[in-house]
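S.K.: Could you look at this predicted model? Sequence included:
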Amino acid sequence: MGICLSTRIKAESATQIGGNSKYVSTNGNHTGNSSGDGDFVLVSEPPTPQCEGEMLQSSNLKNFELSDLMMATRNFRPDSVLGEGRFGSVFKGWIDKDSFTAAKPGTGMVIAVRKLHQESFQGHREYLAEVNYLGKFSHPHLVKLIGYCLEDEDRVLVYEFMPRGSLENHLFMRGSYFQPLSWNLRLKVALGAAKGLAYLHGAETKVIYRDFKTSNILLDSNYNAKLSDFGLAKVGQSGDKSCVFTRVMGTYGYAAPEFLATGHLTAKSVVYSFGVVLLEMLSGRRAIDKNRPYKQQKLVEWAKPHLANNRKLFSVLDNRLEGQYAMDVAHRVANLALQCISTEPKLRPTMKEIVKELEQLQDIKNVENTCSRTSNGPRQCRQSAKDAGNKDANDAYPRPSASPLHSK
């Protein structure tokens, strides 16, 4: 029997985020920010199936047997763990690409299997949200949900495997595998993520992706960005209305200040989060980094005064990029990030406008990457390691610490 979820109107109060912890919550959930202004509009849960049986049956997903997934992941062995999420672990597995039955390790199709903790009620809600959203949507920049398993107390989700892992790893981890992402790849990832968000904000979907951050942007073998983890996503409202959430959830450092203060959530809240991620990609710095000097610990506060100043912008740009960019393009990216993190939501661009701007910058980049000829012959274009995006895609790399659907 499925467990029906209540559709009662939410009326809880926003939680406070402390300064000494990345995640702060009174109920074990991630806490975060969001934005918006104007009158509050209290809304109920999304008008989607609220019974777990009804919701699962309405999807076009594969209903896996737990025994098959145990075989596919070698009984959820610890050495198959790809990462740790909020409410469970993610394991690497193999299935036959046609029958979806378990396959021997190293054969068939690679999958990422997320097994949720049995005791987490919030995890169960996120489980249903993942099925509700990813089970219905199909887009090149959203991680594909292949299927699910629900047997007794076991709840499992099966996703496509993302060989390159998360953007977070490539920006912030150090090691022989994680070479610094080139300028060109950063623009490519930013555009892909923006397209995914623009799709979610579209007229037909109207989904507000509440936990946009680098660890939830996964990369395939060609560095195509795909959004993952829809457990905190919500259906948006039409017009100027917005959702109001009294349980403010997300990740500290990424969300717009108004959401933290009011719980008022709009699509422009996500635009702010995108601006923070874009700033991380520009600078190579984390949104919150307690290891830096006090005035540099909050990336937005530190970098914001520098973004509009051509001379000061150099101090923000990641020095590992080694001059791979043209300054006029860097200025435009910095200006876009500055617009996104505006304290006034109405001044932030839409995701559709962001996509258009990044596409124009991609066109400029492509022209600049065309090697100019001199009297001495063609000049080589400068690229960083793995810039082509199709080399050593199946190489193993160190296991990340905490993020869903990471690859080894």
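M.R.: Done, it's in.
S.K.: can we go C-alpha only for contacts and neighbour counts from here?
M.R.: Will do.
S.K.: got a list of contacts for stretch 283-295?
M.R.: By Cα atoms under 8 Å, 6 or more residues apart in numbering, the residues outside stretch 283-295 that reach it are 22, 171-172, 252-254, 276-277, 280, 296-300, 302, 316-318.
S.K.: Check it against this one:
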Amino acid sequence: MFDFDIIKTATNNFAHDNKLGQGGFGAVYKGMLQDEQEIAVKRLSTTSGQGLEEMKNEIDFIGRLQHKNLVRLLGYCLEGDEKLLVYEFLPNTSLDKFISDPNRRRRLDWQTRVKIIVGIARGIRYLHEDSRLRIVHRDLKASNILLDGNMNPKISDFGLAKLFGNDETERNTNQIVGTFGYMAPEYILHGIFSTKSDVFSYGVLVLEIITGEKESVYREESAEGGDRLSYVRRKFILLRNRRITLVIKSA
């Protein structure tokens, strides 16, 4: 457990220049401890009613899970109205920043994309099968995939995660939470979620990584009568025809 003054000093009093991003439950800041260890601090909003419950969830799960493709929680701080989570700092921030930024996207060569896809899959398999806990994440999306200095992916944000029993296959809820576009149809329509729900979200992530397009593009496509697979298929055909044209011209 961190003292609030230590975190306040490390982030230069949560200076705007140290702000890494803004999520639904608060802002994230870069900081440096006195031993020069870089950290990322999630400062949960004081107006968020769900913040404390999600914070407890995060501490409970990440504190007991250890895997190279999961973000590492270093500690937390509860003082007055302040609710802080302290993580390892990952210099390349989140995957969505690379997908949405044309300049950063150039760093995503095919070898790097495959490494990210495989790394996320290993993290999910650990949560579902290989850890002593069986966890359904429920909010896998590009902004919750962080990248280290070598572009290795790490799954983050376990605020919505649920613990499953060894013999439990699915669960039903009336409270639909998560990010639309990554949610499985049975979850949206009937509130049923399971490890399969995470696999569906992973599939959307794979499409984003391969195409370099955000999932909102697929939603726009669906509104016009298409779907994700139709969109990817058309992209593939266009890319293939372009390559054939280039080969003919070079010949």
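M.R.: Received the coordinates, thanks. Since the model is a prediction, treat every value here as computed from it, not as a measurement.
S.K.: on that earlier part again, filter the contacts of stretch 283-295 of structure 1 to the buried ones?
M.R.: Buried members of these, scored by 16 or more other Cα atoms under 10 Å, are 22, 171-172, 252-254, 276-277, 280, 296-300, 316-318.
S.K.: Can you find the partner of L128 of structure 1 in structure 2?
M.R.: Under the alignment (TM-score structural alignment), L128 of structure 1 maps onto K56 of structure 2.
S.K.: counting contacts, what elements does the helix or strand containing its match pack onto?
M.R.: Using DSSP states H and E, K56 of structure 2 sits within helix 51-62. Secondary-structure packing of helix 51-62 of structure 2 (3 or more Cα pairs under 8 Å, 6 or more residues apart in numbering; DSSP states H and E): strand 73-79, strand 82-88.
S.K.: quick one on the thing from earlier: gap between the match of L128 of structure 1 and F236 of structure 2?
M.R.: Distance of K56 of structure 2 to F236 of structure 2, computed by Cα to Cα, to the nearest Å: 44 Å.
S.K.: and what of K42 of structure 2?
M.R.: Using Cα to Cα, we find K42 of structure 2 at a distance of 39 Å from F236 of structure 2.
S.K.: Compare the two and say which is more crowded by neighbours.
M.R.: Set K42 of structure 2 next to F236 and count neighbours by other Cα atoms under 10 Å: K42 wins out with 24 against 13.
S.K.: quick one: contacts of the one helix or strand that one maps to?
M.R.: Assigned by DSSP H and E, K42 of structure 2 falls within strand 38-44. Residues outside strand 38-44 of structure 2 that contact it (Cα under 8 Å, 6+ apart) are 7, 25-33, 51, 82-90.
S.K.: Can you tell me how far N13 of structure 2 is from R43 of structure 2?
M.R.: Using Cα to Cα, one gets 12 Å for the distance from N13 of structure 2 to R43 of structure 2.
S.K.: In terms of neighbours, single out the busier of these two.
M.R.: R43 (21 against 14).
S.K.: Look up the closest residue to the counterpart of the more buried one in structure 1, ignoring the ones flanking it.
M.R.: Here R43 of structure 2 is matched to K115 in structure 1, going by TM-score structural alignment. Closest residue in space to K115 of structure 1, ignoring its immediate chain neighbours: V156 at 4.5 Å, by Cα to Cα, 6 or more residues apart in numbering.
S.K.: show me what contacts the one you found?
M.R.: When contacts are counted by Cα under 8 Å, 6+ apart, V156 of structure 1 touches V113, R114, K115, L116, Y148, C149, L150.
S.K.: ok, now how distant is the counterpart of the last one in structure 2 from S250 of structure 2?
M.R.: Same thing as L150 of structure 1. Counting by TM-score structural alignment, L150 of structure 1 lines up with L78 in structure 2. L78 of structure 2 sits 64 Å away from S250 of structure 2, going by Cα to Cα.
S.K.: hang on, V300 of structure 1 packs against F274?
M.R.: No - the pair V300 of structure 1 and F274 fails to qualify as a contact (Cα atoms under 8 Å) at a distance of 12.0 Å.
S.K.: need the contact list for the match of L150 of structure 1.
M.R.: Counting by Cα under 8 Å, 6+ apart, L78 of structure 2 makes contact with F4, L84.
S.K.: T11 of structure 2 versus that one, what's the distance?
M.R.: Shown here: L78 of structure 2 relative to T11 of structure 2, a distance of 16 Å by Cα to Cα.
S.K.: do the same with G123 of structure 2
M.R.: In this view, G123 of structure 2 and T11 of structure 2 are 29 Å apart by Cα to Cα.
S.K.: who's more crowded, those two?
M.R.: Higher neighbour count among G123 of structure 2 and T11: T11, with 23 against 20, using other Cα under 10 Å.
S.K.: give the contact list for the more buried one.
M.R.: T11 of structure 2 makes contact with N18, Y29, K30, G31, M32, according to Cα under 8 Å, 6+ apart.
S.K.: what do you get for R155 of structure 1?
M.R.: Here R155 of structure 1 is in contact with K115, L116, H117, Q118, H124, Y127, Y148, C149 (Cα under 8 Å, 6+ apart).
S.K.: That'll do, ta.
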